[in-house]
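[1] Model the structure of this input:
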Amino acid sequence: MTRKMEEQIAHLTRTVEELSDVIARQEKDITTLNRRVHMLMQREGQRDAEQTGGVVMGDERPPHY
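    From the prediction side, this is the model:
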């Protein structure tokens, strides 16, 4: 193999390793974000289930404004 080809292979190998690390971090982040979204959806579902209908107090705007 020529020196130039060896350098290209080394560069490509390094790039693939770096991309693999990026993908691994993104997978971890996506898993964390999915868990948080699920938790927030559960909390909001509980909040909706516990609501008995709000009463507007003073100059407070109703939620549809």
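
[2] hey, let's count contacts and neighbours off CA atoms from now on
    Fine.

[3] how near is the spatially most central residue of the chain to residue 40?
    Nearest residue to the geometric centre of the chain (CA atoms, centre = their mean): residue 33, 3.7 Å. Remark: distance between residue 33 and residue 40 (CA to CA, to the nearest Å) = 10 Å.

[4] and this one, so I can compare the two:
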Amino acid sequence: MDFQHETDQRLTALEIKASFTEDLLDALNALVARQQQQIEQMASQIALLRQQGAGQDAGAFRSLRDELPPHY
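    All right, here's what the predicted structure looks like:
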């Protein structure tokens, strides 16, 4: 009878661990999904910034004096 009780305790402990593992896996999956959405948003923002930068005259030479505020 002692062997059966020990086996039941071990099985219960394994079921508890499996339950916590499933919860952790679900939480990690949700986290990865949110991170993927953020990555996609950032990629689209970068693409938009690149388009905006390409629309400007980025190839022209700009002097640092042009960047000085008017009071200099």
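
[5] Tell me the residue in structure 2 aligned with the residue nearest to the centre of structure 1.
    Aligned by TM-score structural alignment, residue 33 of structure 1 pairs with residue 42 of structure 2.

[6] Please report how far that match lies from residue 49 of structure 2.
    To residue 49 of structure 2, residue 42 of structure 2 is 10 Å away according to CA to CA.

[7] again with residue 11 of structure 2
    57 Å.

[8] ranges for the helices of structure 1?
    Secondary structure of structure 1, counting by DSSP state H: helices at 3-50.

[9] The counterpart of residue 5 of structure 1 in structure 2: neighbour count?
    Here residue 5 of structure 1 is matched to residue 14 in structure 2, going by TM-score structural alignment. Around residue 14 of structure 2 there are 12 other residues, counting by other CA atoms under 10 Å.

[10] Roughly how far does residue 14 of structure 2 sit from residue 66 of structure 2?
    Going from residue 14 of structure 2 to residue 66 of structure 2 by CA to CA gives 70 Å.
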